[in-house]
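Undergrad: 3D model of this:
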Amino acid sequence: MESSIALIIVLVVFALSLFGGMNISSVLILSGMVGIYLIVGIDPVINLVQVDTFSTAASYTLTTIPLFVLMSQFIVKSDIVKYLYSLIFITSRGKSAILGVFTVILGGFLGAVSGSASAMSAALGQFAVPELKKHGYGETFAASIAAAAGSLATIIPPSIGLIVYGAITQTSISSLFIGIIIPGIITIVLLSLIVVFIYYKESKKNPTQNTEHGETKRYSTRNYVISAATGILIMVAILGGIYSGIFTPTEAGGVGAFITLIAALILGKVNKEFIASSFKETIKITTMVMMIMIGATIFTRFVTLSRLPQKLIETLGPLLDSPMLIMIILLAIFFVAFMFLEGAAAIVMLVPITLPLAESVGYSPLEFGIIMSVIGTAGLITPPVGISTYAVSGVTRISSNKIFRYTMVYAIFISIFGSAILLLFPELITWLPNSMK
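TA: Got it, this is the predicted structure:
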């Protein structure tokens, strides 16, 4: 069958199955198999299911995922997040204007020791929103800060999205983890600036906003010291180990999980339920990602057979002399995709199509992956899906529509200024990876 007709049929199957409520992994598998069958017949489909799907799931690169997810579960269930947040508020001495910035920075810090945007958003929603409200922040504004801060986990290493991207494009996970550090810091700074601006703008409307309304709950000094030391040690071990070449990303995930488990033991949090629930959630999340990757393998094979990337390059041929315009178009596509889809799903669907075009205008897979991830951060807080926003809404019972009024501002600010900085100065991405041993 003509590939153009097959492409139209696959798009219809994709849309019907997606809006019919199927999981994204099932949507990718079904659409890919239908497309391959229409173009080359049934035998390649059978061979793909028998051989390539196993090769995908057995990839060494993906062993990084369960170890980092397990580390994330240990962190959340050992209450390290809660202790660190309390410590931040106490050391800020109740300076309300700074508290929002501290929340953003803490979101980035916790993202570095977790990697789960939804988990961090939910955790910050539980602990940050009540504390911010005590210090005069409106509950909706406070919830929006928690959602934005939690979304930083998608770009601060370890990031499951970056691992998936690296596996698909065969880009070094180590380079991705190190390359995202400076863009991650830039994103945190931009987000902090807009939070401070909104805070002072609202404080003029409500002069009593900076009045302290309550006391932050205090825990033992021992808990604070152990939690802070654990966070610092994990960051040094993971980022330092990868940067220096001591650890592979997989080994770094194992080291991080081990450090966190020891901290949980010292804090007295480890019991049968702690272990069982941590491994149960790790298996669920890892299985989900593996199924998405299998779906991506099948769907990518169809994309290759359909010659869609080549057709896209031919269609946009007149624009190839304007690399910046091409990149803006591609990033706009990703921004819209992240508004509707979970990050890993958007990556596996679009990267095989868009990366060849990005490479044709001079951007390496490393540069494209990092810039795309920053856009993904904005997508996590943008309607209609906005996973981070819904996570905060779920734990705070604050209307997601109200939270979106603030998070849309953050998303636009990050998308415009964050991507502009990285597009104009790609050296900010490549400098640290190029200096790795």
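
Undergrad: contacts, neighbours, all on C-alpha from now
TA: Will do.

Undergrad: The residue most central in space within the chain: what's it in contact with?
TA: In the chain, the C-alpha nearest the mean C-alpha coordinate belongs to residue 154, at 1.9 Å (C-alpha atoms, centre = their mean). By C-alpha atoms under 8 Å, 6 or more residues apart in numbering, the contact set of residue 154 is 111, 115-117, 160-161, 373, 376-377.

Undergrad: Verify the stated contact: residue 172 with residue 166.
TA: Yes. Counting by C-alpha atoms under 8 Å, residue 166 is a contact partner of residue 172 at 6.1 Å.

Undergrad: Looking at the two, which is more packed in?
TA: residue 166 (22 against 18; other C-alpha atoms under 10 Å).

Undergrad: Now for the more buried one: which residues touch it?
TA: 172-173, 176.

Undergrad: Kindly recompute the last result at 7 Å.
TA: By C-alpha atoms under 7 Å, 6 or more residues apart in numbering, residue 166 lies in contact with 172-173.

Undergrad: Ok, residue 228 next?
TA: Counting by C-alpha under 7 Å, 6+ apart, residue 228 makes contact with residue 84.

Undergrad: That one sits in which helix or strand?
TA: helix 221-235 (DSSP states H and E).

Undergrad: separation between residue 232 and residue 240?
TA: 11 Å (C-alpha to C-alpha, to the nearest Å).

Undergrad: With distance to residue 413, neighbour count and secondary structure as new columns, can the contacts of residue 154 be given to me in a markdown table?
TA: Below are the contacts of residue 154 laid out as a markdown table (distance: C-alpha to C-alpha, whole Å; neighbours: other C-alpha atoms under 10 Å; DSSP: H, G, I helix; E, B strand; the rest coil):
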| residue | distance to residue 413 | neighbour count | secondary structure |
| --- | --- | --- | --- |
| 111 | 20 | 27 | helix |
| 115 | 23 | 29 | coil |
| 116 | 23 | 27 | coil |
| 117 | 19 | 29 | helix |
| 160 | 24 | 27 | helix |
| 161 | 22 | 27 | helix |
| 373 | 15 | 29 | helix |
| 376 | 13 | 31 | helix |
| 377 | 11 | 29 | helix |
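
Undergrad: how about this one, so we can line them up?
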Amino acid sequence: MLILSVAIILTLGLLLGSGVWIAFALIGTAWVALTFFTPFAAGPVLASDFWGASYGWDLTALPMFIWMGEILFRSGLADNMFRGLSPWLNRLPGRLLHTNIIGSGMFAAVCGSSAATCATVGKMTLPELERRGYDSNMAIGTLASASTLGLLIPPSIMLIVYGVVTEQSISRLFMAGIGPALLILALFIGYLVLWALLKGNREGLTGHDESSMPLGEKLRNTWALVPILILIGGIIGSIYGGLASPTEAAAIGVVLSIVIARFNGSFNRRIFSDSLFAAIRTACMIAFIIAGASFLTSAMGFTQIPMQLARAIGEMGLSPTMLLVTLTLLLLVMGCFLDGISLILLVTAIIMPLIDAAGFDLIWFGIYLVVVVEMSQITPPVGFNLFVIQGLTGKDILTITRATLPFFLLMLLSIALMHWFPQIALYLPQAMNR
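TA: As a prediction, this is how the structure comes out:
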């Protein structure tokens, strides 16, 4: 198992370092694992995984939300959002960098997809933050990490999968995800404020100082936020009002963004075509990576490395706290090679008896599991959000990884806080039953 693990890591590292497309690096690693370390033929597995990963109905939401972000960016509505927020955030350390965190949290509540949140919010915010003189590494770090909340904030596909497999109430899981999501957002905002106070403001990394203005002018500028709020309200309202599924709400978001941009006077045929083709390019890039990751996930399953690691932990006889620490390390390693749903299915199939015996609340454990899956989205070498950011910015993966490291550590802190204070996750579900 050790030789196989080293071979897989070295192959992936060499392919990524050689500069080939990310999807090809994932495919090549999976091909080596299947060809040299298993009796299975790689070709049929590749064909099956590419088909299965590319035609699901849920994937329809991804290009739709990306197209919506392109329309908002190209029609000037993103600039309106910054103009409306800047007077109110000017005195807060970090200023407009907070839009990445707040915007990702709001959009995560709309679509439930980490990749869609990262691509859509990033398309709106990264060019504006760069133009206004903000530190690019901090902009990347806040975006990549905060967009992972799409997996935790309802509607969450991960929580639905966990609830179905473990026979837990999905509504209680949704309620349990709210407290930890707010905790992680607060940790991110607190770190950004501290960074700005200690370094950012002094070194001019938090943009140009927006001139102060009287209250009346602030309110007039805030009016520029109304179209964005209408858009978000329309999407969220259609989902929670039972009028549309998250996938259908993505199409509603595109229509609303076109209508709002048209009434804003900044939408024409050229913006329509440019935004459409840009969304197709970004969506195809993400879909290709998803297919490559699916192939690597299957290859890892055939090699049985994840199952052997999980069984090894079960034989250690650890205390509940040490079990949680060891399980976190194991899941972070496996999260480098498995997608989130596969990771949840593996844990529930093999490790769940250990969790029951250790006395963990299964609602709490579901939230913990999704937070760890979130962390795997920004964990190299195959952290998915890192690749989305790379596609948006063109920066190398090491630079993006360094930018996200502080936020990765903050998510580890959130797990520790949840362990010490489980009511962070359990208060709302327990209140539901009263």
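
Undergrad: follow-up on the earlier one: give me the more crowded residue out of residue 232 and residue 240 of structure 1.
TA: Higher neighbour count among residue 232 of structure 1 and residue 240: residue 240, with 16 against 13, using other C-alpha under 10 Å.

Undergrad: Could you tell me the end-to-end distance of stretch 72-81 of structure 1?
TA: In stretch 72-81 of structure 1, first residue to last residue: 10 Å (C-alpha to C-alpha).

Undergrad: can you name the residues of structure 2 that it overlays?
TA: Under TM-score structural alignment, the match for stretch 72-81 of structure 1 in structure 2 covers residues 69-78.

Undergrad: For the matching stretch, which outside residues touch it?
TA: 120-121, 123-124, 257, 261, 266-267, 271, 275, 279.

Undergrad: Tell me the buried residues in stretch 389-404 of structure 2?
TA: Across stretch 389-404 of structure 2, burial judged by 16 or more other C-alpha atoms under 10 Å covers 389-393, 397, 400-401, 403-404.

Undergrad: In helices, which of the contacts of stretch 69-78 of structure 2 fall?
TA: 120-121, 123-124, 257, 261, 271, 275, 279 (DSSP state H).

Undergrad: Quick check: the two most widely separated of those residues?
TA: 121 and 271 (18.3 Å; C-alpha to C-alpha).

Undergrad: With neighbour numbers in mind, choose between those two.
TA: Taking other C-alpha under 10 Å, residue 121 of structure 2 and residue 271 do not tie; residue 121 has more neighbours (28 against 15).

Undergrad: wait, that one sits on residue 102?
TA: No. Using C-alpha atoms under 7 Å, residue 121 of structure 2 makes no contact with residue 102, being 10.1 Å away.

Undergrad: in stretch 343-357 of structure 2, what counts as buried?
TA: Of the residues in stretch 343-357 of structure 2, 343-344, 346-348, 351-352, 354-355 count as buried by neighbour count, 16+ other C-alpha under 10 Å.

Undergrad: Let me know the closest of those to residue 284 of structure 2.
TA: Among the buried residues of stretch 343-357 of structure 2, residue 343 lies closest to residue 284 of structure 2 (C-alpha to C-alpha), at 24.3 Å.

Undergrad: tell me the contacts of the closest one?
TA: residue 335.

Undergrad: try residue 42 of structure 2
TA: So residue 42 of structure 2 contacts 31, 34-35 (C-alpha under 7 Å, 6+ apart).

Undergrad: can you do 6 Å?
TA: Counting by C-alpha atoms under 6 Å, 6 or more residues apart in numbering, residue 42 of structure 2 touches 31, 34.

Undergrad: now the one 4 residues further on
TA: The contact partners of residue 46 of structure 2, by C-alpha under 6 Å, 6+ apart, come to residue 295.

Undergrad: distance between the helix or strand where it lies and the chain's centre?
TA: Assigned by DSSP H and E, residue 46 of structure 2 belongs to helix 42-54. Distance, stretch centre to chain centre, for helix 42-54 of structure 2: 24 Å (C-alpha atoms, centre = their mean, to the nearest Å).

Undergrad: Going by neighbour count, which residues of that helix are buried?
TA: Using 16+ other C-alpha under 10 Å as the burial criterion, the residues of helix 42-54 of structure 2 that qualify are 42, 45-46, 49-50, 53-54.

Undergrad: tell me how far the next helix or strand after that helix is from the chain's mean position?
TA: As assigned by DSSP H and E, the chain's next helix or strand after helix 42-54 of structure 2 is helix 61-74. The chain centre lies 16 Å from the centre of helix 61-74 of structure 2; the measure is C-alpha atoms, centre = their mean.

Undergrad: Stretch 423-433 of structure 1 too?
TA: 20 Å.

Undergrad: Contacts made by it with the rest, please.
TA: Residues from elsewhere that reach stretch 423-433 of structure 1, judged by C-alpha under 6 Å, 6+ apart: 175, 178-179.

Undergrad: just stretch 191-199 of structure 2 next, same as before
TA: Contact with stretch 191-199 of structure 2 is made by 93-94, as judged by C-alpha under 6 Å, 6+ apart.

Undergrad: State the number of residues packed around residue 256 of structure 2.
TA: 20.

Undergrad: Map it across to structure 1 for me.
TA: Using TM-score structural alignment, residue 256 of structure 2 lines up with residue 259 in structure 1.

Undergrad: Name the nearest residue to residue 66 of structure 2, sequence neighbours excluded.
TA: Closest residue in space to residue 66 of structure 2, ignoring its immediate chain neighbours: residue 120 at 5.1 Å, by C-alpha to C-alpha, 6 or more residues apart in numbering.
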